[in-house]
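>>> next one to model:
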Amino acid sequence: MNNKQTRVEKDSMGEIEVPADALYGAQTQRAVNNFPISGSMLPRPVIRALGLIKHACATTNHHLALLDEARTVAITLASAAVAEGRYDDQFPIDVF
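All right, here's what the predicted structure looks like:
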């Protein structure tokens, strides 16, 4: 991981170093390490769509009384930030 600071994450396969500022965990880092196939990352419109879908799901589940207010607020704020592009660097997996 060069000179970047890392943290150790654990999953069913053991421990792995992940960038300290990453919002993802061990399994995403394993995919990054093991499948650098094309160098192509998820297109911006796909990441935006993921954020919009997550936002809609949280809102719907709240209206159906399946998700409490605090979680709804947290998820809708985070998913809006994803849709706006503020976390594009947190989707590092090669699309192929």
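
>>> going forward, measure contacts and count neighbours with C-alpha atoms only.
OK.

>>> what are the ranges of the helices in this protein?
Taking DSSP state H to define them, one finds helices in the chain at 26-34, 44-63, 69-84.

>>> so which of the ones you listed comes closest to Arg7?
helix 26-34 (10.1 Å; C-alpha to C-alpha).

>>> what's next to stretch 81-96, contact-wise?
By C-alpha atoms under 8 Å, 6 or more residues apart in numbering, the residues outside stretch 81-96 that reach it are 22-24, 28, 31-32, 35-42, 44, 47-52.

>>> before we compare anything, build this one as well:
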Amino acid sequence: MSRIETDSLGPVEVPDEAYWGAQTQRSLINFAIGRQRMPLAVLHALVLIKKAAARVNDRNGDLPAEIARLIEQAADEVLGGEHDEQFPLVVWQTGSGTQSNMNANEVIA
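So this is what the prediction gives:
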């Protein structure tokens, strides 16, 4: 089964069990190159930065405390290895890493 997610490029079909959204799915379609997945250590480092950013933005009053707490909770689940399968992208992406960044955002959200 699948669901329809929409981004600035329009609708795209995403597997129901996926925590990721449209941008990760598009990357899977557009960069179907090789099978070398992005190392979990790199993804976990990225998620740790997102957790720290949520904490700082909460302390500065720029993010509601409840939203920050939920981001930190989701980040801790990722860092604990609970959602490793939700990071399916390969290392072959554009040079900026936008796809992995968006994959992390979508999974945390």
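
>>> ok so, going back, okay if I get the helices of the first structure as CSV plus mean neighbour count?
What follows is the helices of the first structure, written out as CSV (neighbours: other C-alpha atoms under 10 Å):
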stretch, mean neighbour count
helix 26-34, 15
helix 44-63, 17
helix 69-84, 17
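
>>> could you dump these to a markdown table with distance to Glu17 of the first structure?
Converted to a markdown table, the helices of the first structure look like this (distance: least, C-alpha to C-alpha, whole Å):
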| stretch | distance to Glu17 of the first structure |
| --- | --- |
| helix 26-34 | 8 |
| helix 44-63 | 24 |
| helix 69-84 | 24 |
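
>>> of all these, which lies closest to Ser12 of the first structure?
The closest of the helices of the first structure to Ser12 of the first structure is helix 26-34. By C-alpha to C-alpha, the value is 9.2 Å.

>>> check the mean deviation of that closest one from the second structure.
Mean deviation of helix 26-34 of the first structure relative to the second structure after superposition (mean C-alpha distance after the TM-score superposition for the first structure): 1.2 Å.

>>> check contacts around the aligned partner of Lys10 of the first structure in the second structure.
Residue pairing (TM-score structural alignment): Lys10 of the first structure is matched to Thr6 of the second structure. When contacts are counted by C-alpha under 8 Å, 6+ apart, Thr6 of the second structure is found next to 12, 22.
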